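Q: sequence isn't available, so here's the structure alone:
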């Protein structure tokens, strides 16, 4: 009988490598959603992922960070959330109001809200490279790859490879018709025993085998 796969709540799923951690074991914030088996790799350990990697994320802003299943997040990846925004409706972007002592008087919250970009959404089976930065409100599609040190300021199509600052599409991983079928199959939503039985098809490049996986 084949193994059923690891427990997605295991803090350190790779024996002898405490730098790797399944994020579901560490993320407790209501405004962050993490899918099963998505992991963070950091030589200082994954325990402080939220504090080190998710910046300017304040409950009162109302935005969420959503990370799908089976994502690989490398050391130093940074998610910049909407709390980093400064008002840009006037002549100055300086946040006078946060320092108080009378500077908060007359501040209009709508000047900040005008710059909100919404939730940041990372799809399933996404690989984000070393020290990449994901800007507020970005959606990274299923199966995408973000190159190291990229700054992602716009949505990334499914199964695209992007790189640079600002990140641009370098190439699509597969032909359009293959991408469409992969998005229809959605293997990451299968039951774990089905995934385990069909690992050769999932990590291979045989679309017919993936179609017929049971």
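A: That came in fine, so what should we check first? Computed from a prediction, not measured in an experiment: that's the story for all the values here.

Q: rest of the way, CA atoms for contacts and neighbours
A: Noted.

Q: which residue is nearest the middle of the chain?
A: Closest residue to the average C-alpha location of the chain: residue 122 at 3.7 Å, with C-alpha atoms, centre = their mean.

Q: second structure follows, compare the two:
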């Protein structure tokens, strides 16, 4: 009897060590085959006798695992494998169809930073709003306000409306507000790539400090380097099922096997963080700097299946002290100039066309570049049969494009813009936020709208001609640094006269 009691006590003791228990969790979603939004749509459906038709999608299938108190636990897998669904169930955002989850103590979900923020409210009003959502009293938030704005480095913007924040300021405020709740369990879904390099370093130091305090962390990411550095144990999800659960090294090796990659083929495995499919994604590394022209990229490789998002990463040596990781440089099809930064999504299916992005370009968030992949409207069906159904041969002529996308030097492309196949954007051009660029843009031309239309030229025709002769983007960085005051002034004539004799 004593032996039985001892075993029972040990079982209870082990159970107490778990911060999270997941038992036989399953979750399905219904995907409708038709769209009914308005009351009229539904009335027509009732009158005509048409019923809704759905397709069942099993996001999670009988998933079980435990996370110990004070453990940093990773969840990895391909897009659509169920990672984000699992995290939302842990955060109590979604309810499982079967099974159950037990979580202990206060949870802070870092799933979608800034959820609940209102653009018409000021930054400080949004902080109090978030605290209310998290169940904190105003008196508690009063003690945290100074820390939040100090950490986010936004002290000067407390009373600025959120709609006037840049995307980076918004993300910094959201992250700083979320961490201020002092949680016992953190659920992190790709939340560490926030802000610039300095702020990302600060976030990483905060995570490390939380680890040292013995807090429990569940970390979902496609960045295997981060997973490897942070997590002692990992879970691999594949098609909604637990494929492997062990130490991090073992799980990463299993993931690479699923992705048909090896240690020699991929230095740092990383796949797109969003749930969109059929997108090859160039993600901005911390302090992203473009590839110098003299640096060799990977040898050309055939893109066998864009659906799998198998990426070819490069580590580019920029100088003696800086090494920048580049992901998804599709063999020699994507060319990025020095000091260009941004986070464009590049839709590319074949190796017929190339994307050329010049030096010193600024590319805002949610910009999309459509290289090819247009469906064939001139065929009987627009459906890409062979690319979706394995038993049908692929037809390489299905993915249609209009040519290379060429983006010049010193180009600014605003938030949410779309650049179509075959478009050339000239040096010094500006594309307004939300524009759809279907035609070429001249040097130093400003365009905006859908489709993008001419607004103005940034400078006179004579000044543009001289700027094109100067081509400052080909200078070394020392010369640019020496003349930075001219670059950051409105005196275009002084700039030109200094570098072209007889001007002005």
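A: Here it is on my side, so go on. Keep in mind the model is a prediction, meaning the values are calculated, not measured.

Q: any idea what the TM-score is?
A: Remark: TM-score between the superposed chains equals 0.75 [TM-score structural alignment, normalised by the length of structure 1]; 186 aligned residues with a C-alpha RMSD of 2.6 Å.

Q: in structure 2, what stretch matches the longest helix along structure 1?
A: Criterion DSSP state H: the longest helix present in structure 1 is helix 176-185. Under TM-score structural alignment, helix 176-185 of structure 1 corresponds to residues 461-470 of structure 2.

Q: residues contacting the aligned partner of the residue nearest to the centre of structure 1 in structure 2?
A: When structure 2 is aligned by TM-score structural alignment, residue 122 of structure 1 is paired with residue 407. Contact partners of residue 407 of structure 2, counting by C-alpha atoms under 8 Å, 6 or more residues apart in numbering, are 355, 356, 357, 358, 424, 425, 426, 427.

Q: which residue in structure 1 lines up with the fourth one?
A: With TM-score structural alignment as the criterion, residue 358 of structure 2 lines up with residue 68 in structure 1.

Q: how close does its match get to residue 37 of structure 1?
A: From residue 68 of structure 1 across to residue 37 of structure 1, the span is 9 Å (C-alpha to C-alpha, to the nearest Å).

Q: neighbour count winner among the two?
A: residue 37 (23 against 20; other C-alpha atoms under 10 Å).

Q: quick one: the helices in structure 1?
A: Going by DSSP H, structure 1 shows helices at 49-53, 110-113, 176-185, 192-197, 199-203, 207-211.

Q: wait, isn't residue 405 of structure 2 in contact with residue 356?
A: Yes - assessed by C-alpha atoms under 8 Å, residue 405 of structure 2 is found in contact with residue 356 at 6.3 Å.

Q: those two: which is more packed in?
A: Remark: of residue 405 of structure 2 and residue 356, residue 405 carries more neighbours, 24 against 17, as counted by other C-alpha under 10 Å.

Q: report the contact partners of the equivalent of residue 202 of structure 1 over in structure 2.
A: By TM-score structural alignment, residue 202 of structure 1 lines up with residue 487 in structure 2. Residues near residue 487 of structure 2 by C-alpha under 8 Å, 6+ apart: residue 495.

Q: map residue 338 of structure 2 onto structure 1.
A: Matched by TM-score structural alignment, residue 338 of structure 2 corresponds to residue 36 in structure 1.

Q: that match is in contact with residue 72, isn't it?
A: No - if you go by C-alpha under 8 Å, residue 36 of structure 1 and residue 72 don't touch, sitting 11.4 Å apart.

Q: joint contacts of the two?
A: Both residue 36 of structure 1 and residue 72 lack any common contact, where contact means C-alpha under 8 Å, 6+ apart.

Q: before we move on, the earlier item: for residue 290 of structure 2, see how far away the match of residue 202 of structure 1 is.
A: For residue 487 of structure 2, the distance to residue 290 of structure 2 - C-alpha to C-alpha - is 20 Å.
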